[in-house]
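*Asks:* fold the stuff below for me.
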Amino acid sequence: MKVVIAIDSFKGSISSIDGSRAISEGIREVDPDAEIVMLPLADGGEGTVDAVVQATGGQVIEKEVTGPLHNRVQAKYGVTEDGKTAIIEVAQACGLPLVPDYEKNPLKTTTYGVGELILDAIEKGCRHFVIGLGGSATNDAGVGMLQALGVQFLDQNGEEVELGGQALGKIESIESNNIDSRVDDCVFQVACDVNNPLYGENGAAYIFGPQKGATENQVVALDKGLKHFADVVKRDLNMDIYSKPGSGAAGGLGAAFSGFLKGELESGIHLTLDLIKMEEYLEGCDLVITGEGMLDGQTSMGKVPVGVAKIAQKHNVPVVALAGGINQENFQLNELGISGCFSVVQAPMSLKEAMKRDVTYKNLKFTTRQVIQTIRHFVQK
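*Replies:* Below you'll find the model as predicted:
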């Protein structure tokens, strides 16, 4: 029996790598001779670097960069085994976890460190980039990242503007001739699963600003700055960075990548599955086990389990999904290619208890054993 394990992390509980190990142990208890392929996954957000490095046999690089509060932070990114592709989670350099609650302020936070990670990967020979947007503490439209790459954003006095979202409204001209020449040789594929424009009532500031610490007045100021910045870019560079779906992702980093760096904004899980060559592992496969912390309406909107199921469906491979919880309201996952969904929680317990890493590990292992035991029973009959 060949089983491919392709799960996302159970957020706040267990990583996709450790969850895959638990599932593997559950399979082995029933079928010691099973061929097991573990492909820990992520949808472009947290855990993408570790998942892709694990699946491709690459390596993790650590680099000290400028953090969101302009201090130095230790960040990491991945490089595939051939040394040509870098996998970067922007949250490593400008993520919300790097900012204490009392210091959250997207007027001040910067994406400068993302540019530093890109430059470090370029120095190491990478020319293909997979960028995971999500979890940023910023709203600077990627200006900080572009400054690190050599683009100059000047105020009315011809001086370089400061870092952070507060600078957007002060930009009066843009000098892009000094951007690192090697960037022209790079290809950027950007994992982006939101369609928000750069500014406006559905834009970066109004939709995502509050969770990054912006007050009502700051949201208004940030949105005004984003619009001003887009207008200057249109005037000076004849580039529309506003209307493309996803330009408002990660505080406007979507606009910076798609506009200045000619990046393609793509579904995070589809990009990850292509990168790890998921289809190749389905050859001769009897079962795929996928899962995430909660199976609900969000799952059907392009999360890991449905992305995995769509590929498995092409190869007529059944898919079982495991989760901490399952929301039955408007349940559509069976129609989307998942053969069966199972909660791993085996007894009444608090959410806090259920999310403990050791409890989840044990529950994943036990539930997997029951699933495989059932399948073996019917196959042997």
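*Asks:* for the rest of this, base every contact and every neighbour count on C-alpha atoms.
*Replies:* Noted.
*Asks:* this structure: helices as residue ranges?
*Replies:* For the chain, the helices defined by DSSP state H cover 16-30, 48-56, 91-94, 112-123, 143-148, 204-208, 216-237, 253-259, 268-275, 278-281, 304-314, 351-354, 357-380.
*Asks:* and the longest one, how far from the chain's centre?
*Replies:* In this case it means helix 357-380. Centroid separation between helix 357-380 and its chain, computed with C-alpha atoms, centre = their mean, to the nearest Å, is 29 Å.
*Asks:* correct me if wrong: Gly45 contacts Gly132.
*Replies:* Yes. Gly45 is in contact with Gly132 according to C-alpha atoms under 8 Å; the separation is 5.4 Å.
*Asks:* now do the shared contacts for those two.
*Replies:* Common neighbours of Gly45 and Gly132, using C-alpha atoms under 8 Å, 6 or more residues apart in numbering, are Glu89, Gly268.
*Asks:* count the neighbours of Leu271 for me.
*Replies:* Using other C-alpha atoms under 10 Å, Leu271 has 22 other residues around it.
*Asks:* coming back round to it: the more surrounded of Gly45 and Gly132?
*Replies:* Gly132 (29 against 21).
*Asks:* that one is in contact with Thr48, isn't it?
*Replies:* Yes. Assessed by C-alpha under 8 Å, Gly132 is found in contact with Thr48 at 7.3 Å.
*Asks:* to compare with the earlier structure, here is another sequence to fold:
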Amino acid sequence: MKIVIAPDKFKGTLTSFEFCDIFESTFQKLLPKATVISLPLADGGDGTIDIAQHYLGGEFISKEVRNAYGVIVNANYLYSESTKTAFIEMAEASGMKTIVHNDLNVKEASTFGTGELILDAINKGAETIILGLGGSATNDCGIGMAKALGYCLLDESGNEVVPIGKNLPKITKITSENVHTQLFEVNFKIACDVTNPLYGSNGASYVYAKQKGASDSDIELLENGMQHFSKVLDDYFNINTQEIIGGGAAGGMGVASKTFLNGELISGIELVKELSNFNAHIKNADWILTGEGMLDEQTKNGKTIQGILSVRPSPTKIAVFCGKIAIATKTLDTLNINYAKDILSIAEDLNDALTNTKQHLHILAEQFVKNEFAEANFAKS
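*Replies:* Alright, predicted model coming up:
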């Protein structure tokens, strides 16, 4: 009997490592002859860097960089000397977590600090850089990052433009004479979990800028800037930026990663599955146990559980454990989920579920093993 444990975190209450530990210990106690493989996962969002370290090894590098508003902060990224691979979360330098939320003013924000982290990794000798998009406080189409890497962004008078979102309409020319000489020797993989285009009603500015502090007039300014700058990018890189799936991610960093970095945009969960050698590990598995904080309609849009469902081999069964299941039983059947339980079903209330997540998951784990592996002949396997 082969069991693969492959969860995402329950944000704020349980790490994917803790989930694995709970189920591992349960199987060791109740079914010690089972072969259990733990593969903690993430979907590319905040915290993916810890999962990356689990598979890549390496060490965390701390560097002083500018946050989205130019304030010096300490940001960390992961670097593996043996594989010459760096894992950078842009949220470390250019994210909402680095600023005071009541001071949000996205049109003044820049991704310069993310560029500083990339530059440091290149100088360390990185040959592959994995860049996680998400949690950003920016809407500058990556011009701050580009500036840090040596690109020049000029206005019609030939003057350099300060690389912040509100200045996108001023840029008329890009030059690359001062770009770091090793930039295009690096293989960039970009963890991107949204499909939004750069601009338009479903683009970066209209969908995400408000939560980063933009007023209605700010959004119009940023939207106009995105549309204007996209034409500059199209001409310089001979590309149609609006056709880039996920181009609007992280305030246009999807497009910036594709153009300025020549990066490959990949679903975050697909990238983590690649790091974990997931597809090889699940061969001949009898069960895959997974979970995340919420199982809802968003699960089908690039989340960890969907990433597992998309590749699970037949006749492998899937068990899902969540904080809350917010989809109908019929939908579970459609997704071919064989077993699903949530913590809210046994907790007294939401506060109990959030406060005692580990204890409740222990209970669900024991219930699952006792219910699904009750046959006596399992002990002989």
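*Asks:* TM between them?
*Replies:* Remark: TM-score between the superposed chains equals 0.92 [TM-score structural alignment, normalised by the length of structure 1]; 378 aligned residues with a C-alpha RMSD of 2.0 Å.
*Asks:* which residues are in contact with each of Gly132 and Thr48 of structure 1?
*Replies:* Common neighbours of Gly132 of structure 1 and Thr48 (C-alpha under 8 Å, 6+ apart) are Ile87, Glu89.
*Asks:* and Pro197 of structure 1, how far from Glu116 of structure 1?
*Replies:* Computed with C-alpha to C-alpha, to the nearest Å, the distance linking Pro197 of structure 1 and Glu116 of structure 1 is 26 Å.
*Asks:* swap that for Glu216 of structure 1, sorry
*Replies:* On the measure of C-alpha to C-alpha, Glu216 of structure 1 and Glu116 of structure 1 end up 31 Å apart.
*Asks:* neighbour count: the two, which is higher?
*Replies:* Using other C-alpha under 10 Å as the criterion, Glu216 of structure 1 and Glu116 rank with Glu116 on top: 22 against 13.
*Asks:* and that one, what pairs with it in structure 2?
*Replies:* Per TM-score structural alignment, the equivalent position to Glu116 of structure 1 in structure 2 is Glu116.
*Asks:* how much space is there between that match and Gly150 of structure 2?
*Replies:* 10 Å.
*Asks:* got it, and Val161 of structure 2?
*Replies:* 13 Å.
*Asks:* ditto for Glu59 of structure 2
*Replies:* Relative to Gly150 of structure 2, and taking C-alpha to C-alpha, Glu59 of structure 2 is found at 27 Å.
*Asks:* and the two? Which one has more around it.
*Replies:* Counted by other C-alpha under 10 Å, Glu59 of structure 2 and Gly150 do not tie: Gly150 has more neighbours, with 18 against 14.
*Asks:* Leu282 of structure 1 contacts Gln313, doesn't it?
*Replies:* No. Judged on C-alpha under 8 Å, Leu282 of structure 1 makes no contact with Gln313 at a distance of 10.4 Å.
*Asks:* who's more crowded, the two?
*Replies:* More crowded of Leu282 of structure 1 and Gln313, by other C-alpha under 10 Å: Leu282, with 21 against 15.
*Asks:* name the nearest residue to the residue positioned nearest the centre of structure 2, sequence neighbours excluded.
*Replies:* Nearest to the mean C-alpha position of structure 2, by C-alpha atoms, centre = their mean, lies Gly44 at 1.9 Å. What sits nearest to Gly44 of structure 2 in space, not counting adjacent residues and going by C-alpha to C-alpha, 6 or more residues apart in numbering, is Gly268, at 4.0 Å.
*Asks:* for Gln332 of structure 1, same thing?
*Replies:* In space, Gln332 of structure 1 is closest to Ser300, 7.3 Å off (C-alpha to C-alpha, 6+ apart).
*Asks:* can you count the residues close to that neighbour?
*Replies:* Ser300 of structure 1 has 16 nearby residues by other C-alpha under 10 Å.
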